[in-house]
Structures are given as C-alpha cells and as structure tokens.
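S.K.: mind looking at a prediction? Sequence and model below.
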Amino acid sequence: MSVERRYCARLPLDLQVQILYRKRRFCSATARNLSNQGMSLDVRNITLPSGTLVELEFQALGRHWLVPAIVVHHHDGGVGVMFRDEHNDLYRSLPQATTSRPCCATDSTQPHACGC
C-alpha cells in the first residue's frame, strides 16, 4: 500500500465539470474537492487511465475556465486529476463562493477531519 502525500489542504466542492479529451467533450463529472494542484472528480461508467491528458471545462467565479490536467489515479466512480499549473486564484476564491471547510490530513494514513 502506498502513502499518498498531499502538500496542500483539500476543500470540499460541488461543481459540474466537463472533461475534454483530445479537444472533444468526453463526459460530465462533479468536482468533489479542490486543492491548488488538482481536483477529485466523480464520474460514472467510464475509466480514464492514469497518465491521460485532459482539460477541465467549467463556469465559476463569473468566468469560463479551461484547465489542462492529467489523471493521476482512478477509483470506483471517480478520478483524481493534477493540474498542469497551480491555480491559487481558483483555490482561494471558489470554495468561498460555495461552502468550504479544509481537509487537514496531509497523507492517507491520517483520517480526514471533514469526512472527505
């Protein structure tokens, strides 16, 4: 079992996201949490292998976002993606526009206080 190390808190989120693969809409997903380095996405009936390059398209904070990312892991019903570039502006502002409570654990051996 590997230990996942996170360098930034994750904030809970509920945001509709379109996953684009090779510049075409591939599927819809729901973002469940956000860090400045990536997102956890709920997706149904698809598998995106680790290493798949995608773009995430969504509307938030009064603007259209198109964020390049790579799938870093997948699990039943979801995938974890890492942004090509950090998005500190998105990380600082988006959860405040919804409801936010940071997950404090920095590795998967620690329980997350917020339940995510």
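M.R.: Right, received. Where do you want to start?
S.K.: C-alpha from now on. contacts and neighbour counts both.
M.R.: OK.
S.K.: just the helices in the protein please.
M.R.: Counting by DSSP state H, one finds helices in the chain at the ranges 88-97.
S.K.: quick one: contacts for residue 36?
M.R.: Shown in contact with residue 36 (CA atoms under 8 Å, 6 or more residues apart in numbering): 8, 86, 87, 88, 90, 91.
S.K.: this is the comparison structure:
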Amino acid sequence: MTIERRYCARHPIDLQVSIRYRKRRFICARACNLSDQGMFLEVSNLTLPTGILVELELECLGKDWLIPAIVVHHRGSGIGVMFRDPQADLYRGLTRDMTRRPPPPQAIDSTGRQSSAR
C-alpha cells in the first residue's frame, strides 16, 4: 500500500504536453490530471528517473507555457510530475469550467417521477 502525498485535488484533463530535458524536446505526452502543484502524464517508453528536472511545454488558455517540474513517480502508463512553483493560473484556467457544470439530469421513471441516477 502506498501513502497518498497529494496536497491538492486533482482534476481530469486531456492536454498535449511536450517534456523537455536539457533544453531539447524529449517526448510528447498527454496530461490526464492536474492540480496546481503537478500533473500526471501518460507516456510510453520513458526512461527519465525519479528526481530529474524537466520542463513541460504546453499551449492552452491562449498562451504558451514552459513549466519547470520534477519527476516524482512512475506508474505503468506514465509519470507524475511536481511543478517547481505552483501553477495556480493554469489550474484555475483549466478547471474553471468544471466547477460551473450543472448537475447531471435526473432520470424519469416509467411513472413520470424523478429518480436518482446511479
């Protein structure tokens, strides 16, 4: 069993990210969740060790981002990275719409009554 070390909630995202190592593009990845302190990147054939410094290059919210980060863990499908500095603007911008989504519609049963969808 592993101990959960996250300090902030993670939100699902789908965003293309290039991982730069030693000032050159190393690999393209797909960000699948985000907090203001880090993200999980789905990658294949990655050989970067835990603790290595990288830069994350991405384009979103009408801006180009270059974010220094540290590889903090590996999992079969990718890596977890922690930003060197919290990225509150990126986090707020990408999760803003998630907090405004309306709740899912209630299901209507055969009698015309609302029932909770599960």
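M.R.: Alright, I've got the coordinates. What you see is a predicted model; the values in this text were computed from it and never measured.
S.K.: quick check: TM-score for this pair?
M.R.: Once superposed, chain against chain, the TM-score is 0.80 (TM-score structural alignment, normalised by the length of structure 1); 99 aligned residues with a CA RMSD of 1.3 Å.
S.K.: quick one: which two of the contacts of residue 36 of structure 1 are the most distant?
M.R.: 8 and 90 (13.6 Å; CA to CA).
S.K.: centroid-nearest residue for structure 1?
M.R.: residue 39 (1.0 Å; CA atoms, centre = their mean).
S.K.: hmm, residue 32 and that one touching each other?
M.R.: Yes: the pair residue 39 of structure 1 / residue 32 is scored as a contact, 7.3 Å apart, by CA atoms under 8 Å.
S.K.: measure the nearest residue in space to residue 114 of structure 2 that is not next to it in sequence to residue 64 of structure 2 for me?
M.R.: Among residues not flanking residue 114 of structure 2 along the chain, residue 108 sits closest, at 4.6 Å (CA to CA, 6 or more residues apart in numbering). Shown here: residue 108 of structure 2 relative to residue 64 of structure 2, a distance of 45 Å by CA to CA, to the nearest Å.
S.K.: the strands in structure 2, which residues?
M.R.: 11-21, 24-34, 38-42, 53-60, 63-75, 78-83, 107-108, 114-115 (DSSP state E).
S.K.: out of these, deepest packed?
M.R.: Sort the strands of structure 2 by mean neighbour count, taking mean count of other CA atoms under 10 Å, and strand 38-42 sits at the top with a mean of 24.
S.K.: tell me how far it is from the chain's mean position?
M.R.: Taking CA atoms, centre = their mean, to the nearest Å, one finds strand 38-42 of structure 2 lying 5 Å from the centre of the chain it belongs to.
S.K.: now swap in stretch 23-43 of structure 1 and tell me
M.R.: For stretch 23-43 of structure 1, the distance to the chain centre is 5 Å (CA atoms, centre = their mean).
S.K.: quick check: the gap between residue 94 of structure 2 and residue 22 of structure 2.
M.R.: From residue 94 of structure 2 to residue 22 of structure 2 the distance is 27 Å (CA to CA).
S.K.: what's the answer for residue 46 of structure 2, then?
M.R.: 15 Å.
S.K.: these two: which is more packed in?
M.R.: residue 46 (14 against 9; other CA atoms under 10 Å).
S.K.: quick one: residues contacting the more buried one.
M.R.: Residue 46 of structure 2 touches 27, 78, counting by CA under 8 Å, 6+ apart.
S.K.: the residue nearest to residue 114 of structure 2 pairs with which position in structure 1?
M.R.: Using TM-score structural alignment, residue 108 of structure 2 has no partner in structure 1.
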